[in-house]
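1. task: produce atomic coordinates for the following.
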Amino acid sequence: MNSYGKAFRITTFGESHGAGIGVIIDGCPAGLTIDTDFIQQELNRRKPGQSRITTQRREKDEFQILSGVFEGKTQGTPIAMVIMNEDQRSHDYSHIAEQFRPSHADYTYQAKYGTRDYRGGGRSSARETAARVAAGAVAKLLLAQLGVKIEAYVSKVGKLALEKHYSELNIALAEENAVRCPDPETAQKMFDLIDATRKNGDSIGGIVTCVIKGTPVGWGEPVFDKLHAELGKAMLGINAVKGFEYGSGFEGASWYGSQHNDAFYTDEQGNVHTRTNYSGGIQGGISNGEDIYFNVAFKPVATIMQDQESIDLHGNVVTVTGKGRHDPCVVPRAVPIVESMAALVLADFYLRNRSARV
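-> Now for the predicted structure:
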């Protein structure tokens, strides 16, 4: 499927080396003011060529709204946005037209469809995520009216981890460096590690941490569409993602219930809170009003500038030679993608929750 969401639904289209990519948003309420500068800013955070530790493909990623917005406001009709591709180098991929690159989608796409667009991976390319970021920016504008704020940052590159809890950080500082880590000292170490990896013709993985503040109580469904399940699905649908954990995550599996339970209390204004937040802001699949926080693990980028053994379309053993422009580490550019997918999930649940009761 190329669509995501129920009440706030997006459909993306386009390929890495096609004419362009885009998204159609269906279900966005009428009357929302569309800040085009903000949408462009979000796309700029994801676009290639930001520094020497990202792919050097040069794309402006300027978007155009084709429908659904009039005089700066949404009309309640489908919103269509398109981003034209400008810097394709399809000849960089001609050598793998019949070769299957290790850990890429080449083989599985060929086996499933009997054909594939080998130019930059076609539909399987992370280029498609620009469309998600454009749609996520609209979702962020909707959520901002409700006081919901979504911030993500790089918390780990390889074995180099930021040990501080998100509550100890000024996450806004993440936008002041190329790695998008809010701790300047750690950010420099991460940058050096990614740069050294790039010079070695290799790639490295990492983790993006996301924090959501201001989510009202009650978003999410109690059985199959639990809030954390949909967040997990959204994150695992991002290219190169290998893992998702929220709240106490895997560490919580080694604790006792007496350690893990979040005790309720009422503050002086009569608002209900929990004294700890190992639940990660979600209980029973429904938001409880506390901060929602989670980690998203990204694998090393599959394309490396080293020769690798593989097979071709006919089963012959071949040597795949790394070529083209690729990120040595995807996590710095993945930060706005994680935020956007989280925004799409929450916007969808916000609209669905309107029908929960009279």
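
2. contacts, neighbours, all on C-alpha from now
-> Fine.

3. relative to Phe100, how far out is Gly18?
-> 21 Å (C-alpha to C-alpha, to the nearest Å).

4. run this one through as well so I can compare:
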Amino acid sequence: MSTFGHSFRVTTYGESHCRSVGCIVDGVPPGLPLDESDIQPQMTRRRPGQSALTTPRNEKDRVEIQSGTEFGITLGTPIAMIVRNEDQRPKDYGGDTMDSYPRPSHADFTYLEKYGVKASSGGGRSSARETIGRVAAAGIAEKYLSLSHNVQIIAFVSSVGPIHLFPPTTQHPSPSTNPDFLSLISAITRSDVDAHLPVRCPSADASATMAKLIGQYRDAADSIGGTVTCVIRNCPIGLGEPCFDKLEASLAHAMLSIPATKGFEIGSGFAGCEVPGSQHNDPFVRSPTTGELVTSTNNSGGVQGGISNGAPIYFRVAFKPPATIGQAQKTAKFSGDEGSLEAKGRHDPCVVPRAVPIVEAMAALVVMDALLEQLGREGARRLLPVTKGVLPVRHSGTNADKKDVEKLKNGLENGSV
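-> This next block holds a predicted model:
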């Protein structure tokens, strides 16, 4: 389906070469200051035509808010946003050279089998053009999360082909124990990431090597894949809905819904399987600054039992090489006759540099949806009478909950509760 989320619901529309793409967002809290300037920065970061290493399609991706706000304030009603396609070229995909073939590793064959019809230009709904609506919706979520909890979501390119920002070693099979990685995700900003364009890998040396590799595949009319790492800082404790909507499960669902994704891991990930539990467990200690319990390490990636624990949440997403390439490929037509396809159109030789804001967007949508779910639970709980002698042992980290806990402590001590 084309709708994501439960309390914060995002429905996207549009195909690769139709007149416009966009979204409708329902569940936006009222009273949030919002205009296009809050949305446009991330739209610009994901737009095509950014460099010689991306598709030359020239779209400005200017977002327009159509409803749900008045005088720059959200009304609590559905917000519709539109981005007009200004450089669509459906004719690039016509004729016997393209439309007669199911492109290898693309969605042409499966869409036709599923629906009985498919978009004849581009990838239709399977195109990354669809993600514009997600990024636009996430601009709303990010502003609310920033104002309410100072949540910070930063993604960056961590590998292209065999080139890794943090190559696995015997000592650190996973970046989760690498001090350099942990230091990076504790303070990295989007400005730091964009200082290393066009690749968005936060290392001058690694970024230059990756850019050279992408250029080589572009010049050979080929493509290459890579990974994007994302960190979520200041996420409130208590987000996630066990058993089937655990926070990491929701993140995995969100990330694997992005076009061209092939893998997801959180915290120590697959490499964490190579170390014993005595090394992998995250012991609890008392924070010297807040006095609250925190973990001394973070192999869990900020999530335990499907619920956020207050530590930075970090994960990695794998993107395959773009399926549409300019090289001639032997493959069958829809008719079954053998042939050779040399794809036309404008495509990225590697998607990970432009995938960075899309990964951030989907992370924001997951956290926003989980936060609204948790706030609803806490609001319902506060309306109930307190049972004498029962004291909550943990709160979600919201100011309201902290005040409630202190009030309850005082009441139990003086006997008024």
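
5. rewinding a little: more crowded one of Gly18 and Phe100 of structure 1?
-> Higher neighbour count among Gly18 of structure 1 and Phe100: Phe100, with 23 against 17, using other C-alpha atoms under 10 Å.

6. the more buried one maps to what in structure 2?
-> Using TM-score structural alignment, the partner of Phe100 of structure 1 in structure 2 is Pro102.

7. do Gly232 of structure 1 as well
-> In structure 2, Gly232 of structure 1 lands on Ala252 (TM-score structural alignment).

8. its match should be in a helix, yeah?
-> Yes - residue state for Ala252 of structure 2 (DSSP: H, G, I helix; E, B strand; the rest coil) corresponds to a helix.

9. picking up where we left off before, how near is the match of Phe100 of structure 1 to Pro321 of structure 2?
-> Pro102 of structure 2 is 17 Å from Pro321 of structure 2, by C-alpha to C-alpha.

10. who's in contact with the aligned residue in structure 1 for Val157 of structure 2?
-> Under the alignment (TM-score structural alignment), Val157 of structure 2 pairs with Val154 of structure 1. Counting by C-alpha atoms under 8 Å, 6 or more residues apart in numbering, Val154 of structure 1 makes contact with 174, 179-182, 206-209, 331-332, 335.

11. after the host helix or strand of Ala363 of structure 2, next one along is what?
-> Using DSSP states H and E, Ala363 of structure 2 sits in helix 352-382. Of the helices and strands lying after helix 352-382 of structure 2 in sequence (DSSP H and E), the nearest is helix 399-414.

12. in structure 1, what range does that next one match?
-> Using TM-score structural alignment, helix 399-414 of structure 2 pairs with nothing in structure 1.

13. angle of that helix against helix 352-382?
-> 30 degrees (axes from the mean of the first three to the mean of the last three C-alpha atoms, to 10 degrees).

14. now do the buried residues in helix 399-414 of structure 2.
-> 401, 405, 408-409 (16 or more other C-alpha atoms under 10 Å).

15. cool, and stretch 77-84 of structure 2?
-> Neighbour-count burial for stretch 77-84 of structure 2 [16+ other C-alpha under 10 Å]: 78-84.

16. looks like Phe8 of structure 2 contacts Pro29 (just checking).
-> No - using C-alpha atoms under 8 Å as the test, Phe8 of structure 2 is too far from Pro29 to be in contact (9.1 Å).
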